[in-house]
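Asks: Dropping the sequence and predicted coords here.
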Amino acid sequence: MSEFLTTRDGRRIAYHTLAGRGPGVVFLGGFKSDMTGTKAMHLQNWAERSGRAFLRFDYSGHGDSSGSFEEGCIGEWADDARAVIEALTDGPQLLVGSSMGGWISLLIARALPQRVAGLITVAAAPDFTERGFWAGFDDTQRATLMAQGRLELPSDYDDQPYVITRRLIEDGRDHLVLNGPLRLPFPVRLLQGTADDDVPVSWAMQLLDHADADDLRLTLVKGADHRFSTPECLDLITRTIEDLPDGTG
């Protein structure tokens, strides 16, 4: 059963926590995903076996949380993440951000560096609304989005189409992380599949080059796709957590 946290903006955020030793692990999911996904549950099972504190949650408009997905945006989802981290965890946390969650975790790291013990991203997609969606739209799609406020795109992961809104695009521009300084003063590990059709390897390389970090490593997994959910990929995520130099391995 999920528990719920009401944010200062009135959004009701579903979450699940495990008590354990720190630093706690916080999983930040992807665009249109929820906290019952394969990676989230693998991490929970690992945390239970390892005695680590763990938090997973649903952004507003996702999973069991309140709100409409179509009405959401990066800024609100980052606010949701910040709210649960500040309210439900103590001390520095290890953030594990998948896809969009990689972008969200970078926003958290930029806003609350003192609350971050380390960062692991899985197929991180920072700034994807601009350099993925908007950059990939043709002139007709852009005109439709601006005039009608929404655009439907087919999804490889769901029978329902992705609905991209003008608000999502415009809000995304207010939360870009690759267009300015990005200091990450803690261990950072980037995990990326070479067969990812949604987030190209070049994005991982750009993040590697752009971030200002003293301990930053990129691991490429040949043949891994965007889901990064094979047993080998899932084990790599947890091994990466265990190997971080935070004294808890």
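Replies: That came in fine, so what should we check first?

Asks: contacts, neighbours, all on C-alpha from now
Replies: Will do.

Asks: ok, residue 110 - how many residues close by?
Replies: By other Cα atoms under 10 Å, 17 other residues sit near residue 110.

Asks: Strands along this protein, start to end?
Replies: 3-6, 12-18, 21-28, 52-57, 93-98, 116-122, 150-153, 162-165, 188-193, 216-221 (DSSP state E).

Asks: Which residues does the fifth one contact?
Replies: It stands for strand 93-98. Contacting residues not belonging to strand 93-98 are listed as 22-30, 102-105, 115-124 [Cα atoms under 8 Å, 6 or more residues apart in numbering].

Asks: quick check: angle from it to strand 116-122?
Replies: Between strand 93-98 and strand 116-122, the angle comes out at 10 degrees (axes from the mean of the first three to the mean of the last three Cα atoms, to 10 degrees).

Asks: Use this one as the comparison:
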Amino acid sequence: MSTPTYLDLGPDRRIAHVRTKAQGAGRAAPGVVFLGGFRSDMEGTKALALEAWARREGHAFLRFDYRGHGASSGAFEDGCVGDWADDAIQAVTRLTEGPQVVVGSSMGGWIALLLARAAPARVAALVGVAAAPDFTVEMAASMNEAARAEMAATGLWRRPSAYSDDPYPITRKLIEDGARNLVLDAPLRVGFPVRLLQGTADEDVSVDVAMRLLGHVEGPDTRLTLVKGADHRFSGAREIDLLIATVEEAGLVAQKGISSPE
């Protein structure tokens, strides 16, 4: 496990990150940036596997924690999608050089799309892994009467999670900010390759979401790969091998200039 360094963006805003520099032939290829999911951190299986691959191949690689996540400053409850997207924008623009292959896992897929909207010249290709754009809309719709009453009274709904013994704190700020940062309410016009990976056994993000995202992307080279039996974590050996191969292929396509900005 590498010791993170910090990008200081203010007195109470420090973004923990681990950066791998390009080496040898890897200098000619786009760097790779990993964007984690909701309440996850940069020490997950996918991030570390991609980092190991990048080191072997000489590619530049960046993983980091949004504010309120992992080793970064701040409380999770104080953040929202717009904040985390800005963390990603700051990390990419300040810690990387040139266009990057942006890999977004779950919520990170939404963040990747917001990054591409804000800084399209810094995205060489986008790889979504169980991408969950606009997930706060479904989250709000899933709230029962008791949950709505809890949020109305306290500004917070403690939502049970399959990934933690502690319920997830879902804030009114998160829901309201999500509605201001939707990406599936209009066509997503991109000038770079897009690769979407989705498991059919994913109980958090359905294949329908992946199909809807595929339908919204308008670009020169967009593909969706369905993996039978893969769950939301997408972290088994088979899935990791596919993820690495997909990132490598997307980077090669971008490097060759097959997809050019519109």
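Replies: That came through fine. Small disclaimer: the values here were computed from a predicted structure and weren't measured.

Asks: TM-score for the pair, please.
Replies: After superposition, the two chains reach a TM-score of 0.96 (TM-score structural alignment, normalised by the length of structure 1), with 247 aligned residues with a Cα RMSD of 1.2 Å.

Asks: thinking again about what came up before, so can I have a markdown table of the strands of structure 1 showing distance to residue 128 of structure 1 and mean neighbour count?
Replies: Rendered in a markdown table, the data for these read as follows (distance: least, Cα to Cα, whole Å; neighbours: other Cα atoms under 10 Å):
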| stretch | distance to residue 128 of structure 1 | mean neighbour count |
| --- | --- | --- |
| strand 3-6 | 28 | 16 |
| strand 12-18 | 24 | 20 |
| strand 21-28 | 16 | 24 |
| strand 52-57 | 21 | 24 |
| strand 93-98 | 13 | 26 |
| strand 116-122 | 14 | 25 |
| strand 150-153 | 15 | 16 |
| strand 162-165 | 12 | 19 |
| strand 188-193 | 15 | 24 |
| strand 216-221 | 19 | 16 |
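
Asks: TSV please, covering those strands and showing distance to residue 130 of structure 1.
Replies: Shown next, in TSV, are the strands of structure 1 (distance: least, Cα to Cα, whole Å):
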stretch	distance to residue 130 of structure 1
strand 3-6	30
strand 12-18	26
strand 21-28	20
strand 52-57	25
strand 93-98	18
strand 116-122	19
strand 150-153	15
strand 162-165	12
strand 188-193	20
strand 216-221	23
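
Asks: Quick one: closest of those strands to residue 245 of structure 1.
Replies: Taking Cα to Cα as the criterion, strand 116-122 is the member of the strands of structure 1 that comes nearest to residue 245 of structure 1, at 9.0 Å.

Asks: Can you name the residues that contact the aligned partner of residue 152 of structure 2 in structure 1?
Replies: Under the alignment defined by TM-score structural alignment, residue 152 of structure 2 is paired with residue 146 of structure 1. Contacts of residue 146 of structure 1 were listed using Cα under 8 Å, 6+ apart, and they are residue 166.

Asks: Against residue 168 of structure 1, how distant is residue 146 of structure 1?
Replies: Per Cα to Cα, to the nearest Å, residue 146 of structure 1 is found 11 Å from residue 168 of structure 1.

Asks: ok, now residue 117 of structure 1?
Replies: When distances are taken as Cα to Cα, residue 117 of structure 1 and residue 168 of structure 1 turn out to be 30 Å apart.

Asks: Please give the centre-to-centre distance between the lengthiest helix in structure 2 and its chain.
Replies: When every helix of structure 2 is counted residue by residue (DSSP state H), the longest turns out to be helix 237-256. Mean C-alpha position of helix 237-256 of structure 2 versus that of the full chain (Cα atoms, centre = their mean, to the nearest Å) differs by 16 Å.

Asks: Please find the angle between the direction vectors of that helix and strand 194-199.
Replies: Using the same axes, to 10 degrees, the interaxial angle of helix 237-256 of structure 2 with respect to strand 194-199 works out to 170 degrees.

Asks: Now do the buried residues in helix 237-256 of structure 2.
Replies: By neighbour count on 16 or more other Cα atoms under 10 Å, the buried set for helix 237-256 of structure 2 is 239-240, 242-244, 246-248, 250-255.

Asks: Same list (those) but as TSV, adding distance to residue 80 of structure 2.
Replies: As requested, these are arranged in TSV below (distance: Cα to Cα, whole Å):
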residue	distance to residue 80 of structure 2
239	29
240	28
242	30
243	27
244	29
246	29
247	27
248	31
250	29
251	30
252	33
253	33
254	31
255	33
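
Asks: from those, which two are the most distant?
Replies: Distance extremes for those: the farthest pair is 239 and 255 at 24.0 Å, using Cα to Cα.

Asks: and the angle for the helix ranked longest in structure 1 with strand 93-98?
Replies: Across structure 1, the helix with the greatest residue count (assigned by DSSP H) is helix 74-88. Calculated by the same axes, to 10 degrees, helix 74-88 of structure 1 forms an angle of 150 degrees with strand 93-98.

Asks: Relative to structure 2, what is the average displacement of helix 74-88 of structure 1?
Replies: Relative to the matching residues in structure 2, helix 74-88 of structure 1 has an average distance of 0.5 Å after the fit, by mean Cα distance after the TM-score superposition for structure 1.

Asks: Now that helix: buried residues?
Replies: If you call a residue buried by 16+ other Cα under 10 Å, then helix 74-88 of structure 1 has these buried ones: 74-85.

Asks: out of the strands of structure 1, nearest to residue 65 of structure 1?
Replies: Smallest distance to residue 65 of structure 1 across the strands of structure 1 (Cα to Cα): 4.7 Å, for strand 12-18.

Asks: what's the distance between the corresponding residue of structure 1 for residue 225 of structure 2 and residue 240 of structure 1?
Replies: If you follow residue 225 of structure 2 across to structure 1 using TM-score structural alignment, you land on residue 219. Residue 219 of structure 1 sits 10 Å away from residue 240 of structure 1 when distances are taken as Cα to Cα.
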